[in-house]
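J.: just coords:
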């Protein structure tokens, strides 16, 4: 009678080599995360194969480190980028104690969650049009008593929030349609197009958010949106055209730009 022997897990050096050969710039860091996340040698080999094939690391391990928080990210859901931490920083600065915060196009809920985690007494609401994102955000925001709604931008929000929102954050897509095919494969192949494509000049969704923001913001409330440095002038014009007082901020280290409109 033959007996089966368990196959040992690949060594750390082997994992690093495979990841590096596949073009992973941070192969050593990724190897550590995969090894920590794998429950068995078989799971580790599977995870390494998926990463080598181009799946986002965050989808494989099931979480992303964002603003120092471990936030769940399901397969097929947009992965928060580090540059978006600027959006959180500015939102926290502008949120009063007990703020009502709304996170539009929330994805996994990372931005709203990070604002709530650093704010005082925040009441958090979030929306997304993608059912997978809504499910993911619902789990992430539950510890903060966050409310997550399925629908397009403002449409699913409770009417009672009109004129009551202190901080409105929206990391909407701002990649021009013609540039989507130039994105890294792990983004364009494994994240929803609705979270990437911002229309002809990248600002279609931003303009829609800006147009209705004043109806939802409290007096003195702020709308914050991430954009690219090349789109700042057009984004500020959209905010001003919606009756908001516009401003912009940039972080060179993060490579991040945020436009802000005040009611």
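T.: Received it, and whenever you're ready, just let me know what you need. From a predicted model like this one, the values you see are computed outputs, not experimental measurements.

J.: from here on, just use CA atoms for contacts and neighbour counts.
T.: OK.

J.: strands of the stretch 1-150 of the chain, start to end?
T.: 63-66, 69-72, 100-104, 123-128, 147-150 (DSSP state E, counting those that start in this stretch).

J.: for the first one, buried residues please.
T.: It stands for strand 63-66. 63, 64, 66 (16 or more other CA atoms under 10 Å).

J.: nearest residue to the first one in space, please, no chain neighbours.
T.: In space, residue 63 comes closest to residue 72 once its chain neighbours are excluded; the distance is 4.2 Å by CA to CA, 6 or more residues apart in numbering.

J.: what distance do you get for that neighbour to residue 249?
T.: When distance is defined by CA to CA, to the nearest Å, residue 72 is 28 Å away from residue 249.

J.: ok, second structure coming up, stack it against the first:
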């Protein structure tokens, strides 16, 4: 049966979360209480969180652009800063657009863009089987097709030249900096979802280099990146015939480079 929170239980839960180093202990306690199905479930969830597991993994869901999306073990947890990527993409799109969420993870960005625009043809792709499974759960209500494979190798040939919006939150943490990440990410998310190679741009460069054959005339490729990496990301866009523009959101510490394909 659902947990009926008392003031004493709530206070005890907040205290335990604070002792474990949870900065937003009150908010986390509220979410745990609202999600747990029983006192035993609450105790197990609290123990997992206190042991350092990401809150979203403990809850089994994450909020992203107002949507509640399933989060499963072995999948990259969507970050709030990535909402900026989704918002920019939605602002460039239109109903009926063909949208591709590459390196999709949970499918959060694709879900947010499709929901904002309504009536799009949505595709998503990821290399990791766990991500593909999770994305299919989240995107099935939107009629999306989720493909498994290495970047563009995962896609059906019929998408070539048709994609209006291509969004990618590819890994961009330099290899040597992964050890500096919070333990929640470092210990509980697959390295392949974080490691962007020596300068953090190895996967981004592959996304950019392979994008043009898949983009419709005038289409947009949007990639989340680090603020200090943005000039190099933009240079890669230019080198492959896309006109780049760097966008930043200081409130969310988010940086996105948008590249636009030429029109005939």
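T.: Looks like it arrived, so ask away. Just so it is clear, the structure is predicted and the values come from calculations on it, not from any experiment.

J.: returning to that earlier point: make TSV out of the buried residues of strand 63-66 of structure 1 and add distance to residue 14 of structure 1.
T.: As requested, the buried residues of strand 63-66 of structure 1 are exported to TSV (distance: CA to CA, whole Å):
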residue	distance to residue 14 of structure 1
63	23
64	24
66	28
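
J.: show me which of those residues is closest to residue 140 of structure 1.
T.: residue 63 (10.5 Å; CA to CA).

J.: still on that earlier bit, now check structure 2 for the residue matching the residue nearest to residue 63 of structure 1.
T.: Aligning on TM-score structural alignment places residue 72 of structure 1 opposite residue 70 in structure 2.

J.: now do residue 157 of structure 1
T.: That one, residue 157 of structure 1, aligns with residue 155 by TM-score structural alignment.

J.: kindly report the same for residue 34 of structure 1.
T.: Residue 34 of structure 1 maps onto residue 32 in structure 2, by TM-score structural alignment.

J.: burial of that match, as a residue count?
T.: Burial measure for residue 32 of structure 2: 21 neighbouring residues, criterion other CA atoms under 10 Å.

J.: again with residue 40 of structure 2
T.: 11.

J.: which residues in structure 2 form helices?
T.: 7-19, 25-35, 39-50, 55-59, 83-92, 108-117, 129-139, 183-188, 202-211, 230-239 (DSSP state H).

J.: make a markdown table out of those helices and add distance to residue 172 of structure 2.
T.: As requested, the helices of structure 2 are arranged in a markdown table below (distance: least, CA to CA, whole Å):
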| stretch | distance to residue 172 of structure 2 |
| --- | --- |
| helix 7-19 | 30 |
| helix 25-35 | 28 |
| helix 39-50 | 26 |
| helix 55-59 | 21 |
| helix 83-92 | 14 |
| helix 108-117 | 16 |
| helix 129-139 | 18 |
| helix 183-188 | 13 |
| helix 202-211 | 7 |
| helix 230-239 | 10 |
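
J.: let me know which of the ones you listed is the nearest to residue 161 of structure 2.
T.: Once the helices of structure 2 are compared by CA to CA, helix 202-211 is nearest, at 9.6 Å.

J.: what's in contact with that closest one?
T.: 151-152, 168, 170-172, 196-197, 221, 223, 233, 236-237, 240 (CA atoms under 8 Å, 6 or more residues apart in numbering).

J.: could you identify the most distant pair in those residues?
T.: 197 and 221 (21.1 Å).

J.: looking at the two, which is more packed in?
T.: A side-by-side neighbour count of residue 197 of structure 2 and residue 221, using other CA under 10 Å, places residue 221 first with 27 against 18.

J.: what's the match for the more buried one in structure 1?
T.: Aligned against structure 1 - with TM-score structural alignment as the criterion - residue 221 of structure 2 pairs with residue 223.

J.: contacting residues for its match?
T.: Per CA under 8 Å, 6+ apart, neighbours of residue 223 of structure 1: 167, 168, 169, 170, 210, 213, 217, 260, 261, 262.

J.: returning to that earlier point: quick check: the match of residue 157 of structure 1 touching residue 145?
T.: No: contact criterion CA atoms under 8 Å: residue 155 of structure 2 and residue 145 do not qualify, at 9.8 Å.

J.: any idea what residue 59 of structure 2 aligns with in structure 1?
T.: In structure 1, residue 59 of structure 2 lands on residue 61 (TM-score structural alignment).

J.: check contacts around its match.
T.: Listed by CA under 8 Å, 6+ apart, the contact set of residue 61 of structure 1 reads 33, 34, 37.

J.: good, we can wrap up now.
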